[in-house]
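>>> I'd like to go over a predicted model; first the sequence, then the structure.
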Amino acid sequence: MDSRLTIRDFLRVFDLVSSNGTKQQSKYQLDGLSAWHDFDGYTCWLGYKDVTVTLMFHGSLKIEYDKPSSYNELVERCLALTASEPMS
């Protein structure tokens, strides 16, 4: 995992996308990122191109991707998104 982003950072990105994005079917979309969750909210996902970040209830994180370049783009988008939003 890229050390520039923690589980907390990914959760913050999930919150920003789901709060500020547009809902399309069951996913929220913002700046090329997708955010969605299961029925009870215990598992959340972030998606970008071929990258899927799974955020699980007990603080577990799973990142799957085919192309390292896609993952690097996701990291850059997440960093830019969190830099533009003040911490609450």
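Noted; the coordinates are in hand.

>>> from here on, contacts and neighbour counts on C-alpha atoms
Noted.

>>> and the closest residue to Tyr48 other than its chain neighbours, what does it touch?
The spatial neighbour of Tyr48 that comes closest, neighbours along the chain excluded (C-alpha to C-alpha, 6 or more residues apart in numbering), is Leu33 at 5.1 Å. Contacts of Leu33 were listed using C-alpha atoms under 8 Å, 6 or more residues apart in numbering, and they are Val17, Leu46, Gly47, Tyr48, Leu74.

>>> take a look at this one as well, against the first:
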Amino acid sequence: MKNELDSKFLLQVFDKIRQHGSKEGDEYKLMGITAFTDHDGYTLYIEDVNVKLRFGFHNQYHFDYDSSDHYDSFEKKLKQIDKTY
């Protein structure tokens, strides 16, 4: 399965989740999406209940999910956050 989310888009959505989401510990939550970083801030994590995205150094990212339907739903949530905020 090929995932083609733009790095700029991912960073933009991550920032919107941090700005507009509710903070719970070190995590920010908005519209069913959770966003947080590792301890040094170099790796970003964006996830929902079915999909985990790790975005790190040199704009490399990795998705972990079981079905393309889960990925499609996750992508729609990210696009909705970007559009709404």
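Cool, got the structure. No experiment lies behind these values; they were computed from the predicted model shown.

>>> TM-score for this pair?
Once superposed, chain against chain, the TM-score is 0.88 (TM-score structural alignment, normalised by the length of the second structure); 84 aligned residues with a C-alpha RMSD of 1.3 Å.

>>> coming back round to it: just put the contacts of Leu33 of the first structure in a markdown table and tack on neighbour count, secondary structure and distance to Leu61 of the first structure.
Listed next are the contacts of Leu33 of the first structure as a markdown table, based on neighbours: other C-alpha atoms under 10 Å; DSSP: H, G, I helix; E, B strand; the rest coil; distance: C-alpha to C-alpha, whole Å:
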| residue | neighbour count | secondary structure | distance to Leu61 of the first structure |
| --- | --- | --- | --- |
| Val17 | 25 | helix | 18 |
| Leu46 | 25 | strand | 11 |
| Gly47 | 22 | strand | 13 |
| Tyr48 | 20 | strand | 16 |
| Leu74 | 22 | helix | 15 |
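
>>> just the residues you listed now: which is nearest Ser3 of the first structure?
Among the contacts of Leu33 of the first structure, Leu74 lies closest to Ser3 of the first structure (C-alpha to C-alpha), at 13.4 Å.
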